[in-house]
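Undergrad: Below is the structure, and that's it, no one-letter string:
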């Protein structure tokens, strides 16, 4: 049985199988794409289709009209009040408010009111619209953030600085005193100047001294001249008496 199976399964000498395995390799490239001729390239570039640009919608190119906002009646009224303050008041100080509460603000108003100094609140928009067209345009950089102004009909700078020393939340930025724009250092220098009463007294005393000196100078020359003449007359009188005594002795 085993010999029979082995004889059937094992190939016989000189036997050729019916199927044969063939190895298939990659195909050889025999044709390459030839480059386009230069003339044809130029012709294709000239005749290339260029699609037209899309037309913009009718309302896309029209300029937008900006609406000009007209000032409200309240803004016009506030600007007129501000203009009146600049005309009537000789001292207008710009102060920055750094988170001051209502109680401190009320106390500050009370202390300033003792010296006839008022505290005014104006919106920055109203301040800028007034200052940009006025002679006080150099105050524009000071109107930033929360700012208030101190106004007074008389330049009471010393009193204002004394009150501000007790309120560190209030920072003085600048002032317009007697139509003159001053910085913080300029306000300090102005406060060191003597008052008008003192200046008037010094002026009057100086003028009085000058007039008294002038009168004394004018009177000195005639008095000196009269003294010289009196001395001359005395000398002449003593000379005459001496000559008379000598004549008597000679006789």
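TA: Structure's in. What do you need? Quantities reported herein were computed from a predicted structural model and do not represent experimental measurements.

Undergrad: From here on, just use CA atoms for contacts and neighbour counts.
TA: OK.

Undergrad: what separates the residue nearest to residue 124 when sequence neighbours are not counted from residue 69, distance-wise?
TA: Nearest non-adjacent residue to residue 124, counting by C-alpha to C-alpha, 6 or more residues apart in numbering: residue 143, 6.4 Å away. Separation of residue 143 from residue 69 (C-alpha to C-alpha, to the nearest Å): 22 Å.

Undergrad: ok, second structure coming up, stack it against the first:
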């Protein structure tokens, strides 16, 4: 009996019909849209609840007003004072950097009499509003830093900041003039004021010396011509035989030609004078011949 129960009642049998899904996995978070008829039925059957009454609050919301903090005014005056009394101002974009590296930069700049500062855009805008420095406001849109120096240590500043890739130069102010990055870098390659003054003095001295040389050029050339002519006369007499250059020979030929012209003019004038004298003598001789027969 137990064998029959095990074989007939307790034995598992495979089902004759097996259901299988062919649509894939069901996404619970993003279910598919139902059929139009079903969607309309669900929309109609949704319950409508009454809105809860609004809560009564005794406190009114405070309106936000743009009030200026007095401490911000003090900091803005400090920034404007730095801009007015600094001969060199450098503006840098500051990438993410650790405080230890930033402290090292501050120390290196402080040793060269350069002050490192960081201010917010609101403070900068408040400090330079309606001033001659208003053009630097667009440079402070992102994270930035600014350096001040009472001296024009441009080369030293660039030498220090080259070692820090997190600091990128955007521009600067030198002698109350806004410079771009390229102009700021070119200014570092210029010599200092003393060297520029020495070069200017040398140019002025060169111009003065050239003017004196041009004024004395004709006199010196005339003296040289006379010297060559005198040496040539000595060489013809046999006392000395100096070497005469081609140019000196040409100058001597010109002088001799001029002398020959002068002698010809003198000869012609002397001949004219003699002919005039002869004409004057002829009438006197005729008068003397006519007077002799009367006696």
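TA: Cool, the structure landed. All of these numbers come straight from a predicted model, not from anything done at the bench.

Undergrad: Between residue 143 and residue 69 of the first structure, which is the more surrounded one?
TA: residue 143 (19 against 6; other C-alpha atoms under 10 Å).

Undergrad: Would you mind giving the residues in the first structure matched to stretch 97-115 of the second structure?
TA: Across the first structure, the stretch matching stretch 97-115 of the second structure (TM-score structural alignment) is residues 100-118.

Undergrad: Residue 190 of the first structure corresponds to which position in the second structure?
TA: When the two structures are superposed using TM-score structural alignment, residue 190 of the first structure falls opposite residue 187 in the second structure.

Undergrad: tell me the contacts of its match?
TA: Residues in contact with residue 187 of the second structure (C-alpha atoms under 8 Å, 6 or more residues apart in numbering) are residue 154.

Undergrad: at 7 Å what do you get?
TA: Neighbour list for residue 187 of the second structure: empty [criterion: C-alpha atoms under 7 Å, 6 or more residues apart in numbering].

Undergrad: Within the helices and strands, which one has it?
TA: Secondary structure assigned from DSSP states H and E places residue 187 of the second structure in helix 181-188.

Undergrad: Superpose on the first structure and give me the mean offset of that helix.
TA: Helix 181-188 of the second structure: mean distance to aligned residues in the first structure after superposition is 2.2 Å, counting by mean C-alpha distance after the TM-score superposition for the first structure.

Undergrad: Pull out the buried positions in the first helix or strand past that helix going along the chain.
TA: Helices and strands here follow DSSP H and E; after helix 181-188 of the second structure, the next one along the chain is helix 193-215. Buried residues in helix 193-215 of the second structure, defined by neighbour count with 16 or more other C-alpha atoms under 10 Å: none.

Undergrad: how much space is there between the most centrally placed residue in the second structure and residue 172 of the second structure?
TA: The geometric centre of the second structure, computed from its C-alpha atoms, lies nearest to residue 183 (C-alpha atoms, centre = their mean), at 2.5 Å. Computed with C-alpha to C-alpha, the distance linking residue 183 of the second structure and residue 172 of the second structure is 9 Å.

Undergrad: what's the answer for residue 262 of the second structure, then?
TA: Taking C-alpha to C-alpha as the measure, residue 262 of the second structure and residue 172 of the second structure are separated by 76 Å.

Undergrad: cool, and residue 224 of the second structure?
TA: Residue 224 of the second structure is 61 Å from residue 172 of the second structure, where distance means C-alpha to C-alpha.

Undergrad: Please say which of the two ends up with more neighbours.
TA: Neighbours per residue, other C-alpha under 10 Å: of residue 224 of the second structure and residue 172, the larger number sits with residue 172, 24 against 13.

Undergrad: What's the local residue count around the residue nearest to residue 115 of the first structure when sequence neighbours are not counted?
TA: Counting by C-alpha to C-alpha, 6+ apart, residue 115 of the first structure lies nearest to residue 159, which is 6.9 Å off, once chain neighbours are set aside. The number of residues packed near residue 159 of the first structure is 16, by other C-alpha under 10 Å.

Undergrad: And the aligned partner of residue 159 of the first structure in the second structure, which helix or strand is it part of?
TA: Taking TM-score structural alignment, the alignment pairs residue 159 of the first structure with residue 156 from the second structure. When secondary structure is defined by DSSP H and E, residue 156 of the second structure falls within helix 154-161.

Undergrad: which residues sit against that helix?
TA: Defining contact as C-alpha under 7 Å, 6+ apart, one finds that helix 154-161 of the second structure is touched by 167, 188.

Undergrad: What range does the following helix or strand past that helix cover in the first structure?
TA: Read in the C-terminal direction, the helix or strand following helix 154-161 of the second structure is strand 167-174, with elements assigned using DSSP H and E. Residues 170-177 of the first structure are where strand 167-174 of the second structure aligns, with TM-score structural alignment as the criterion.

Undergrad: The matching stretch vs the second structure, average offset?
TA: Averaged out, stretch 170-177 of the first structure is 1.5 Å away (mean C-alpha distance after the TM-score superposition for the first structure).
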